[in-house]
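Colleague: Attaching a predicted model along with its sequence, questions to come.
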Amino acid sequence: MDTSLTNVDSVNAVIKIEVKKADYQPKVDEAIKSFRKKANIPGFRPGTVPTSMVKKMYGKSIMAEEINKLVGESLYSYIQENKINVLGEPLPNIEQQQPIDFAAETDYDFYFDIALAPEIKMSLTKKDKINYYKIAVDEEMVDKQIASYKANFGKYETVEEGAKATDLIKGDVVELENGQPKEDGIKVENAVLMASYMKNEEEQTKFVGVEKGAVIVFNPGKAYDGNETEIASFLHIDKDKVEAIAPEFQFTVNEITRYREADLDQELFDKVFGPNTVTTEPDFRARVKETISSQLAPDSDYKFLLDVRQLLEKKAGNLEFPDAFLKRWLLTSNTEKIG
């Protein structure tokens, strides 16, 4: 079996594989023998089917499979052994490849198009320098990160003072009718709301400054701007019942909790960086600065890689690519995946 390469141009070539009968016949005979042992043909026990019958019924397909396998192995071995730098995968040559008649049992020629990677010639010297930009971390960035840590590691605490718009207020809700609890009306124990979440400023103001034990009369429909999902969730009812609710509800405050940010102390230091890793505020700020710097390092690396690529592209100059082949290869590959 002979394999040869013919250059079409600097980025395209054709590989020709000449397969002689002597190359494939032993493999075909062995494959037929193996198939005969397993063949399940009516009227014959396994292993007793005549070889001539196996050849007649399956010889052509067996030979095609063995030749294709032999050609594929030869093609990729030739590319690897000759260290040919190809793009994509070899494709059958449309112009030179003749129809293959495996029934002829003769010598066969196979032609494949390959795309050659363009030869890149460039020289780099000590004069070729690229700056690596390290992003500076200023005190404002450190302050913002510390503020984020304090917020993340804070906790809710019960307060006795007047509620703020951002406090969580827990209480009992009762539907009213003519200023009195409605008979068989809606009642919700330990309902929770946050005034700042309300859409209506007038209703929101009713809850700002209230203390435990306060009784507020408000309109949920107005407070949540008629949003059926939010109203149903707050009153623990189905959405289709929202339209029928009364315009006034009574809310009795049972508890007010407020989210308090973590203090800038050893407890916070330990939660962020581990026990006793840092013990002073200056050391904590320094570690925060290091953390931000490490998080920004990938951006610096990316910028550096872009600059390196730009320099190398400039050094390489205009490169020729086998556009027609690559388009055909991509189209073939996508068609096979879809199929």
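Modeller: Cool, the structure landed. These figures come from a predicted structure and were not determined experimentally.

Colleague: Every contact and neighbour count from this point should use C-alpha atoms.
Modeller: OK.

Colleague: Next up, the contacts around the closest residue to D107 other than its chain neighbours.
Modeller: Among residues not flanking D107 along the chain, K20 sits closest, at 4.6 Å (Cα to Cα, 6 or more residues apart in numbering). K20 sits next to 1, 106-108 when contact means Cα atoms under 8 Å, 6 or more residues apart in numbering.

Colleague: which residue ranges form the strands in the chain?
Modeller: Using DSSP state E, the strands of the chain run over residues 2-7, 12-19, 86-92, 108-116, 155-158, 168-177, 180-181, 187-194, 215-218, 249-260.

Colleague: what about those strands, which gets the closest to V142?
Modeller: Closest approach to V142 among those is made by strand 249-260 (20.4 Å; Cα to Cα).

Colleague: How far off centre is that closest one?
Modeller: Centroid separation for strand 249-260 versus its chain: 43 Å, with Cα atoms, centre = their mean, to the nearest Å.

Colleague: cool, and stretch 272-279?
Modeller: The answer for stretch 272-279 is 34 Å, by Cα atoms, centre = their mean.

Colleague: Second structure follows, compare the two:
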Amino acid sequence: MATVTRENVGLLTDRLTVQITKDDYYPAFDKALKNYAKKANVPGFRPGMVPLGHVKKMFGNSVFTEEVLRSVEKEINGYLDKERPEIFAQPLPTDDNAATVGKLDMNQPADYSFSFEIGLKPAYTVANPADATIKRRKVKVTDEMVEEEVSRLQNRYGNMQEPETVNNDQCVLNVTFTEVDADGNAVEGGAAKDNSLLVSYFAEAVRPQLNGLKVGDSITVTLDEAFEAKEKEWIVGDLGLNEVADAGSKKFKITITKIGFVEKRDLNEEFFNQLFPGKAIATEAEFKQAVKEDIEAYWTNQARSQVHDEIYHYLIDNTNIELPVDFLKRWLQSGGEKPKTAEEVEAEFPSFTNSLKWTLISDKLTVDNQLQVNPEELREFAKRQMMGYMGVTTLDESTAWLDSYVDRMMSDRKYIDQMYNQLMTDKLFTWAESQVTKFNDEEVSAEEFAKHQHHHAH
């Protein structure tokens, strides 16, 4: 009868040794061999009529090995199901097992011993968010930011015109760049690329040359003449000339293929209601106030993400968790689909252990604080997400299709898992933020805020 014994062999690392006797695997081997004989397709024999001795000679040892290993796997899984040790990953076969497999012989069935190592989860106490001091930045929304956003919205929702000639610095030109020589002839193998540019991207000295041009007209200039340094840098990159030191002195024929002009939307009630339906905005001042509130909501959300990032670092840095390092490195090296070198494992290990620590911390906080996501929350989240994608702001008879669409999304296991993780992460950080009692509040500009902005995949 098979037995499984367990002994400690290192920090949070135990060895499970499976002892199996002939009685544990031989009946299964005998049965598997007979089944094989019934199904085997061997030249010279009718299906199902291959002599057992012939099958045993041809396939016996591989079937024998398979049944011995199947028996070992069954014992290991049975032990883990019964004893339920808190372990990382799957049991890792020891190097001794390969030698045992090499000795398996169906003609000399014997008792066999196989061993595996398991990495044990440690006992630990999660740092208390109430002890943290968290930096909380608030972006000051200026009148200039509001004016910029209003202008952007006027352009975004503006009416695209196609004037016959270039007549404004805000005209959008579709152009073709063709590299030419001193005589204006196309350079064989030279750079050539289509692009889309505002007239205002060109250097001020060149803009008068563009005024009045029609589709099909062109100008011939060097990149140094045509663009200021900032614009020239990305034009050079777009043309694939990054490696060419004298790219700016190259001459190009720039041919206009289309002229567009976005006519800015007027600031009127129709526009206000399109952007903020149901708010009954009647004046420009009310519209700008609504835009300001939108900008503030955006930065409040960004600030919340930053607070959550600081909480993440606090919990990771202040929760002491001992890990079975040697076991985990061996598991990383050989436990995946593709074996890794020791050097690859060392390089990956710091981020791997951080991720592992966070999994342990978040799992414990979720259980201890009974944080849950129910099916209705998942459904509501899916609906809001779809409304965002489709640009839908209110639900009425015309959006009845949304329910059937959400039904389809809710049957996608991968999508459900992704949504669940997203909602649970948000719940966890909302809870942790509610525990923090010490915030260092600081008002900053959008530029200063951006310097501190970095996110972790919690």
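Modeller: Arrived safely, thanks for sending. This one's a predicted model, so the numbers in the text were calculated from it and none came from an experiment.

Colleague: now what about the TM-score between them?
Modeller: After superposition, the two chains reach a TM-score (TM-score structural alignment, normalised by the length of the first structure) of 0.67; 288 aligned residues with a Cα RMSD of 4.1 Å.

Colleague: re the thing from before, in CSV, list the strands of the first structure along with distance to R45 of the first structure.
Modeller: Formatted as CSV, these follow (distance: least, Cα to Cα, whole Å):
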stretch, distance to R45 of the first structure
strand 2-7, 41
strand 12-19, 36
strand 86-92, 41
strand 108-116, 36
strand 155-158, 80
strand 168-177, 83
strand 180-181, 91
strand 187-194, 80
strand 215-218, 90
strand 249-260, 83
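
Colleague: Skipping adjacent residues, who's closest to Q19 of the second structure in space?
Modeller: S113 (4.6 Å).

Colleague: Now tell me what touches stretch 287-301 of the second structure from outside.
Modeller: Residues from elsewhere that reach stretch 287-301 of the second structure (Cα under 8 Å, 6+ apart): 138-139, 141, 146-147, 149-150, 272, 281.

Colleague: Could you tell me the end-to-end distance of stretch 217-233 of the first structure?
Modeller: Distance across stretch 217-233 of the first structure, first residue to last, is 19 Å (Cα to Cα, to the nearest Å).

Colleague: sorry, back to before: looking at the first structure, name the residue matched to the residue nearest to Q19 of the second structure.
Modeller: Applying TM-score structural alignment, one finds that S113 of the second structure aligns to D109 in the first structure.

Colleague: Kindly provide the distance from that match to S233 of the first structure.
Modeller: 76 Å.

Colleague: What of E336 of the first structure?
Modeller: E336 of the first structure is 51 Å from S233 of the first structure, by Cα to Cα.

Colleague: how about the helices in the stretch 201-339 of the first structure?
Modeller: Using DSSP state H, counting those that start in this stretch, the helices of the stretch 201-339 of the first structure run over 201-205, 220-223, 228-235, 266-273, 281-316, 323-338.

Colleague: So which elements touch the second one?
Modeller: Using 3 or more Cα pairs under 8 Å, 6 or more residues apart in numbering; DSSP states H and E, the elements in contact with helix 220-223 of the first structure are helix 201-205.

Colleague: what about the residue nearest to V11 of the first structure when sequence neighbours are not counted, how many neighbours?
Modeller: Excluding the flanking residues, the one nearest V11 of the first structure by Cα to Cα, 6+ apart is L116, at 4.5 Å. Around L116 of the first structure there are 20 other residues, counting by other Cα atoms under 10 Å.

Colleague: Could you list which residues are in contact with the match of S113 of the second structure?
Modeller: Applying Cα under 8 Å, 6+ apart, we find D109 of the first structure in contact with 16-19, 97.

Colleague: cutoff 10 Å now
Modeller: 1-3, 16-20, 71, 96-100 (Cα atoms under 10 Å, 6 or more residues apart in numbering).

Colleague: Dump those into CSV; add distance to K33 of the first structure as well.
Modeller: CSV is the format used below for the contacts of D109 of the first structure (distance: Cα to Cα, whole Å):
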residue, distance to K33 of the first structure
M1, 23
D2, 27
T3, 29
K16, 30
I17, 27
E18, 25
V19, 22
K20, 21
V71, 21
Q96, 34
Q97, 31
Q98, 30
P99, 28
I100, 24
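
Colleague: Whichever of the residues you listed end up buried, select them in ChimeraX.
Modeller: Command for ChimeraX that selects the buried part of the contacts of D109 of the first structure, burial taken from 16 or more other Cα atoms under 10 Å:
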select :1,3,16,17,18,19,71
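
Colleague: so which of the contacts of D109 of the first structure would you say is closest to R258 of the first structure?
Modeller: Distances from R258 of the first structure to the contacts of D109 of the first structure, taken by Cα to Cα, are shortest for V71, at 76.1 Å.

Colleague: State the distance from the nearest residue to that closest one once chain neighbours are set aside to D2 of the first structure.
Modeller: Leaving out its chain neighbours, the residue that sits closest to V71 of the first structure by Cα to Cα, 6+ apart is I17, at 7.2 Å. Relative to D2 of the first structure, I17 of the first structure is positioned 6 Å away (Cα to Cα).

Colleague: can you list residues touching both of those two?
Modeller: Common neighbours of I17 of the first structure and D2 (Cα under 10 Å, 6+ apart) are 74, 109.

Colleague: ok, now which ones touch the residue found closest to F207 of the first structure once you drop the neighbours it is linked to in the chain?
Modeller: Leaving out its chain neighbours, the residue that sits closest to F207 of the first structure by Cα to Cα, 6+ apart is A195, at 6.2 Å. Contact partners of A195 of the first structure, counting by Cα under 10 Å, 6+ apart, are 163-169, 201, 203-208, 223.

Colleague: change it to 7 Å
Modeller: 165-166, 204, 207 (Cα atoms under 7 Å, 6 or more residues apart in numbering).

Colleague: Among the residues you listed, which one is most surrounded by other residues?
Modeller: When neighbours are taken as other Cα under 10 Å, the top entry among the contacts of A195 of the first structure is F207 (26 neighbours).

Colleague: so how many other residues sit close to F284 of the first structure?
Modeller: By other Cα under 10 Å, the residues close to F284 of the first structure number 22.
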